[in-house]
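**Q** Fold the following and give me the result.
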Amino acid sequence: MWGKDRDEALARMRQALAAYHVVGLSTNVAFLQRLVKSEAFRTADLDTGLIERNEAALFPPPAPVGMEIIALATAALLDRETRERRIDAADQHSPWTHAGAWRLNGGATRTLRFAYGSHTLDVTLTANERGSTLIYADQAAPFRASCQADDIRVDLGTRRAHGQVHVEGDDFHVFNAGRHAVLGWLDPLAHAGETEGEGGKLTAPMPGKVIAVMVEPGSTVTRGTPLLVMEAMKMEHTISAPADGVVSEILYGVGEQVAEGAQLLAFEGK
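**A** Reported below is the predicted structural model:
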C-alpha cells in the first residue's frame, strides 16, 4: 500500500485500536497503538530489529495525567456515589440521604486522592451557589459533568472532554482520546483507623483532632499497641504501632487539630 491508501489503512488501524476497552487483564493495545503511529511502521521499515531501533518511541515513560482524565475519573466517582446512596422510601427528600454540595452560609470543599502508578494525585473539588470548581496540578477550572452509564462528558469552562470510565472496585479505567489510564481511588474511609507506617512514620488518615495519647516518648511497645486516638468525621480512629519498637517522639497533644497525612509520632522499629 502506498500514498493515500496506505495512510487511510493506518488511520483505520489507529481507530480500531483506540476503540478497544479492555479491563481486568493486561494487554499490549497501548504498545500496538504506538507501533502503528511510528515512522518505521508507516514507511514499512520492518525487520527483526524494529523494536530495538525504536525503543525510545515504543516504550516511553508514562505520560502525565492531565486535567481531562482527572475530571472524567472524578465525575465517575461522584456518579457512583450518587447511585449507591441510600434513599429513604418513606421520605425521598430527606436531607440526611442526600449529599449534595449545598451548605448553610457557605460552600463545600472536598479533596480526592488517586493513585497513578507510583504517584499520588490530589484533586480538590469546591462547590457553592455559583457552581463547582475542580483544582488539580495548580490548575483550576469550572466543573460540570453528565454521566450515562460508562459514557461521561465533562465541561471545564473553555475545555470539554468525552470518554468512557469503567470502574473495577476502586480502580477507574479512563479511556479518553485513544488513551487508557488507570487511576486507583484512595478512599480515606476504607482505611480509617489503620496504621500508616513507613520508615517509622505514623500519619493521620484524614483531618481530625487528637483526643487521647496512650504512650510517652521512650515507651517500648509491641506491634498493634494503641498509641493515639483521633476523632475525625464523628468517628474515633486508633493509631497503633506498626511493629515492635520505641516511640521516640509525640508530635501532637490532646486537643490539637491535625491535617490529613500529618505525622503524629516518631517511631523506631526494632
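**Q** hey, let's count contacts and neighbours off CA atoms from now on
**A** Noted.
**Q** The helix or strand hosting Ser146 - contacts with which helices or strands?
**A** Using DSSP states H and E, Ser146 maps to strand 139-148. Packing partners of strand 139-148 (3 or more C-alpha pairs under 8 Å, 6 or more residues apart in numbering; DSSP states H and E): helix 67-84, strand 131-136, strand 151-156.
**Q** can we see that at 6 Å?
**A** In terms of contacts (3 or more C-alpha pairs under 6 Å, 6 or more residues apart in numbering; DSSP states H and E), strand 139-148 is packed against strand 131-136, strand 151-156.
**Q** List the buried residues of that strand.
**A** 141-145, 147 (16 or more other C-alpha atoms under 10 Å).
**Q** pretty sure Asp155 contacts Ser146?
**A** No. Counting by C-alpha atoms under 6 Å, Asp155 stays clear of Ser146, with 8.8 Å between them.
**Q** Need the nearest residue in space to Arg110, chain neighbours excluded.
**A** Spatial nearest neighbour of Arg110, excluding adjacent residues (C-alpha to C-alpha, 6 or more residues apart in numbering): Leu125 at 5.2 Å.
**Q** How about Ser240?
**A** Nearest one to Ser240, counting by C-alpha to C-alpha, 6+ apart, is Pro226 at 4.3 Å.
**Q** shouldn't that neighbour be in contact with Val247?
**A** No. If you go by C-alpha under 6 Å, Pro226 and Val247 don't touch, sitting 11.5 Å apart.
**Q** more neighbours, those two?
**A** It is Val247, of Pro226 and Val247, that has more neighbours when counted by other C-alpha atoms under 10 Å, with 21 against 17.
**Q** Relative to Val221, how far out is that one?
**A** 8 Å (C-alpha to C-alpha, to the nearest Å).
**Q** Now for Ile239, how many residues are close by?
**A** 26.
**Q** can you check Glu268 too?
**A** Residues near Glu268, counting by other C-alpha under 10 Å, number 18.
**Q** Then Asp155?
**A** A count of nearby residues for Asp155, using other C-alpha under 10 Å, gives 18.
**Q** how about the nearest residue to it, chain neighbours excluded?
**A** Leaving aside its sequence neighbours, Asp155 sits nearest to Arg144 (C-alpha to C-alpha, 6+ apart; 5.1 Å).
**Q** Could you check how far that neighbour is from Thr48?
**A** Shown here: Arg144 relative to Thr48, a distance of 49 Å by C-alpha to C-alpha.
**Q** Same question for Gly245.
**A** From Gly245 across to Thr48, the span is 56 Å (C-alpha to C-alpha).
**Q** quick one: which of these two has more around it?
**A** With neighbours defined as other C-alpha under 10 Å, Gly245 and Thr48 compare such that Gly245 has more, 18 against 7.
**Q** Could you also give me the structure for this second sequence? I'd like to compare it with the first:
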Amino acid sequence: MFSTILIANRGEIAVRVIRTARRMGIRTVAVHSDADAEAMHVALADESRRIGPAPARESYLRIDAIIAAAKASGAEAIHPGYGFLSENAEFAEACAAAGIVFIGPPASAIRAMGSKSAAKALMERAGVPLVPGYHGDDQSAATLRAAAERIGYPLLIKASAGGGGKGMKIVESAAGLEEGLALAKGEARSAFGDDHVLLERYLTRPRHIEIQVFADSQGNTVHLFERDCSIQRRHQKVVEEAPAPGMDPARREAMGRAACDAARAIGYVGAGTVEFIAEGDTFAFMEMNTRLQVEHPVTEAITGQDLVEWQLRVAAGEPLPLSQDALRIDGHAIEVRVYAEDPARDFAPSTGRVDHLRFPEKMPGARIDTGIRQGDAVTIHYDPMIAKLIVHGPDRVAALARLSRALAGTEVAGPATNLALLRAIAANTDFRRGELDTGFIARHADTLLALPGPAPRSALAAAVARLLLDLSPPVALAGADPFSPWNAPTAWRLNGDGFQDFVLEDSEAIHTLRAHLRADGFRLDLPDGPMEVSASEAADGMVSLRLGGDILRARALRRGDRITVFIDGAAHGLRHLDPRAPVEGAGAAAGRILAPMPGKVLDVMVRPEQAVTRGTVLLVLEAMKVQMRITAPADGIVSAVLCAPGDLVEDGAELVSLA
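**A** This next block holds a predicted model:
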C-alpha cells in the first residue's frame, strides 16, 4: 500500500479522500490555489502545495504544477478525485511518465469513454441500446441541422467531452437550434476545452439510473448495484438514492450485466459509473464516467463498503475486496446536494461568506460530506456545492423520515441556498411515492420553487427578541452620562407604557412592530393582533421563546442590519430598517442592465450608440462554467458599456446602460 498520496482536487472531494487515507494510515498531500490557501482540505491534509492562482485553468487544471507538487512531496500516487483532471487521459499518462501511480483507470479506458460520441459508437458496435441521435465528427452547421431534422424535436445537445450538465441544452424546435448550439459549444469550450457536441432525441419523462462498477488488474469486474439520479436541475443532479425505487431484480441484473460488459470491453480498472436513461420498460446507454461519482456515498451506505479504499487497494495492485456474489443491498440511502444558489433566479450561483453553518449532530443514519466551514467563502471560481447530506435507513420510508429530520437540522446563513427546495422535494407526495423522472423539478415548479411567503409571527417575535437582547444590558451613549435615562437605548419612559418600535423587511413585506416591555418579556403588536412574548438567551444564537402558551426554540443570528431566524431548519431572512438611516436607491432603474449573478464577462456584443431591439444579446456572462446570455429588455440605444471581456463582476453590478 502507498505511504503517501497527493490529492489533485479541492473541497469536499479532497476532504473525503483524506479521511479514508488517514484511516488507512496513508499520509496525504493536498494542493491549493491562492483562493484555497485557508481551505478545509488544506487544514486536514498532512501538507499542502500551492499550484497557482484562483482560476482553475491556472491551478487545478495544470498538469505540470500537480506533477511537480507530487514529486516534491514524495507522493507515490495521485488521487484525482472527481471533476477537474479526473477524466483526463493526458494527466493519467503524465503520472505514468513521472513514475507516479494514477488512482484511476488506464488512459486508454479514459479515452474510450472520454468522448460521448466515441463511447456511443463503441456501445452501438457492442449491441448496447442507444437513444436515437447523432454522434459523428462532422460538426458543421449544415450537418448538425440535418441530423436534428432527422432525429426530431425536442432535441438534446450535449458536449461530447462533458459532464455535470455543462454544455447541455434542450432545443424545443428548429427555431432554437442555432442559439442552443452556440450556448452548448461555448460552455463546452470553457469547461472542457472542446466544443464537439452530439445530438439526441430528448425523452420527455425519463429516469436517470446509473450502475457503479469496479474492476481490478486481475480481470475481476463487479457492479455495486444502481443509483437513481433523476431529480435534477439544469441537467445536474440534486437528489440521488440507492437502490432505485421500483427496481425489480431482473432489471437490476440486466443493467448490472450491461455495465460490467461495457467496463470489460475497454479494459477498465478502478471505479467507474455507467449511466443509463430509462423510460417505461426500456433502458439505453448514455455515457460512462471513468471516475468515482459525487453520489458514491449512497452506494457506500447500502453496501457497507468504502469505495475510496477500494480505489486505493486496486491502484496498489490488490484484487477487489469482494466478489459479485458477496455483495448485498442493505436498506435504502438518499443523498441531497446543498448548493449556494438561488432556485428562484433559475438556480443562479450565489457567492459570499458563510456566516453560519450547522449540520445535524450525532444523528443516527446521517452523514455529512463537506469542504466548507463556517466563515469560509463561496467564490465564483469553483462549484457552489456547500455539502452533501446522506441518510440511510432500513427501508425507503425510514430513509425519507431521516432525510426530513436531517434537513430540519441543517442551517446556512450568508449566500442563498437551495435548502428550501430540498425540503420541498422531501415533502412532495410524488417523490415520497417514488414517482421520479428528470423533469420532476420543472413539473412541480409551482410548489418546489415557490417564493417564500411573509415571515411567520414566530420568526418576527424571534427577530425582535434578538434585537432587544442585543440592547441588554442598556449601554449609554459614548461620552454621555452613564446614569442618565435620556442616553439609554431602550424603551424606558418617565410616564406611561414603555415601548420600542421596530421595522423589519422580508422578501414579501415590511412589518412595522411595536414591543411593549414587561418585566418578563414584551407584548408584540402585530397586524393580526398582539402576542405576549418572553425570551431568554441560550448558547450559539439560540433564543428560548414563550409565545402565549407555546414554547419555541429558535436560532436568531444578527449581522449588521440582517437577521436570520432558523425555526426547524427553515431560514427566514429579515432586514432591520433603521428609520434614521438614509433611504437607499430603489434598485435598478429602467435602462440599467445589471448582472443577475456574480461571474466573468466572456464577450460583449454591443457598442455605445448602437440601436438594439428587445431580445438582442448584449453580452455573455459565465459563473461556475455556466454561460448566460444577457439580453435587452426593450428597444433602445446603448448609452454606455460598463464592462469588458474578462471582467469579474459582482451580483447587481451595472453592465450596460440603455437609453
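**Q** Let me see the contact set for Ala476 of the second structure.
**A** 482, 487-488 (C-alpha atoms under 6 Å, 6 or more residues apart in numbering).
**Q** Show me how to select, in ChimeraX, the buried members of the residues you listed.
**A** Buried members of the contacts of Ala476 of the second structure can be picked out in ChimeraX with the line below, counting by 16+ other C-alpha under 10 Å:
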select :487,488
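**Q** now the helix or strand containing Val247 of the first structure, how far from the centre of its chain.
**A** Assigned by DSSP H and E, Val247 of the first structure falls within strand 245-250. The gap between where strand 245-250 of the first structure is centred and where its chain is centred comes out at 32 Å by C-alpha atoms, centre = their mean, to the nearest Å.
**Q** got it, and stretch 63-72 of the first structure?
**A** So, by C-alpha atoms, centre = their mean, the centroid of stretch 63-72 of the first structure is 10 Å from its chain's centroid.
**Q** now do stretch 142-161 of the first structure
**A** Between the centre of stretch 142-161 of the first structure and the centre of its host chain there is 17 Å, according to C-alpha atoms, centre = their mean.
**Q** Just name the closest of the contacts of Ala476 of the second structure to Ala147 of the second structure, please.
**A** Nearest to Ala147 of the second structure among these: Ala488, at 76.3 Å, using C-alpha to C-alpha.
**Q** Not counting its neighbours along the chain, what's nearest that closest one?
**A** Ala476 (5.1 Å).
**Q** if I look at the one you found, how far off is Asp501 of the second structure?
**A** 19 Å.
**Q** Same question for Gly256 of the second structure.
**A** According to C-alpha to C-alpha, Gly256 of the second structure stands 65 Å off from Asp501 of the second structure.
**Q** Can you find the partner of Arg144 of the first structure in the second structure?
**A** Alignment note: Arg144 of the first structure maps to Ser534 in the second structure; criterion TM-score structural alignment.
**Q** try Ala44 of the first structure
**A** With TM-score structural alignment as the criterion, Ala44 of the first structure lines up with Gly434 in the second structure.
**Q** Likewise for Pro62 of the first structure?
**A** Pro62 of the first structure maps onto Pro452 in the second structure, by TM-score structural alignment.
**Q** Okay, helices next: where are they in the stretch 351-500 of the second structure?
**A** Here the stretch 351-500 of the second structure has its helices, by DSSP state H, counting those that start in this stretch, at 396-408, 419-427, 429-432, 440-443, 445-448, 457-470.
**Q** Next, count neighbours for the residue lying closest to His173 of the first structure once chain neighbours are set aside.
**A** Excluding its sequence neighbours, the residue lying closest to His173 of the first structure (C-alpha to C-alpha, 6+ apart) is Val182, at 4.6 Å. Counted by other C-alpha under 10 Å, the residues lying close to Val182 of the first structure total 21.
**Q** Ser38 of the first structure too?
**A** Around Ser38 of the first structure there are 14 other residues, counting by other C-alpha under 10 Å.
**Q** One more: the one 5 residues further on?
**A** As a burial measure, Thr43 of the first structure scores 10 neighbours (other C-alpha under 10 Å).
**Q** could you list every residue that touches Gly208 of the first structure?
**A** 231-232, 257-258.
**Q** related to what we said a few turns ago, out of Gly256 and Asp501 of the second structure, which sits in the busier spot?
**A** More crowded of Gly256 of the second structure and Asp501, by other C-alpha under 10 Å: Gly256, with 22 against 14.
**Q** The more buried one pairs with which position in the first structure?
**A** Matched by TM-score structural alignment, Gly256 of the second structure corresponds to no residue in the first structure.
**Q** And the host helix or strand of Gly256 of the second structure, what's buried?
**A** Element membership of Gly256 of the second structure [criterion: DSSP H and E] is helix 249-265. Under the neighbour-count criterion of 16+ other C-alpha under 10 Å, helix 249-265 of the second structure has 252, 255-264 buried.
**Q** Looking at the second structure, name the residue that lies furthest from the middle.
**A** Relative to the centre of the second structure, the most outlying C-alpha is that of Asn495, 55.9 Å out, by C-alpha atoms, centre = their mean.
**Q** State the distance from the counterpart of it in the first structure to Asp47 of the first structure.
**A** Under the alignment by TM-score structural alignment, Asn495 of the second structure pairs with Asn105 in the first structure. The gap separating Asn105 of the first structure from Asp47 of the first structure is 68 Å, by C-alpha to C-alpha.
**Q** What sits closest to Gln164 of the first structure if chain neighbours are left out?
**A** Nearest to Gln164 of the first structure is Asp151, by C-alpha to C-alpha, 6+ apart, at 4.6 Å.
**Q** can you map out the helices along the stretch 101-250 of the second structure?
**A** Ranges of helices in the stretch 101-250 of the second structure, per DSSP H, counting those that start in this stretch, are 107-114, 116-125, 141-151, 177-192, 249-265.
**Q** of the ones you listed, which approaches Leu619 of the second structure most closely?
**A** helix 177-192 (12.4 Å).
**Q** Measure how far that closest one is from the centre of its chain, please.
**A** With C-alpha atoms, centre = their mean, you get 21 Å for helix 177-192 of the second structure.
**Q** Stretch 176-188 of the first structure too?
**A** Between the centre of stretch 176-188 of the first structure and the centre of its chain there are 7 Å (C-alpha atoms, centre = their mean).
**Q** what about stretch 448-460 of the second structure, start to end distance?
**A** End-to-end distance for stretch 448-460 of the second structure: 24 Å, by C-alpha to C-alpha.
**Q** Could you list the buried residues of that stretch?
**A** Along stretch 448-460 of the second structure, these residues count as buried under the neighbour rule (16+ other C-alpha under 10 Å): 448-449, 454-455, 458-460.
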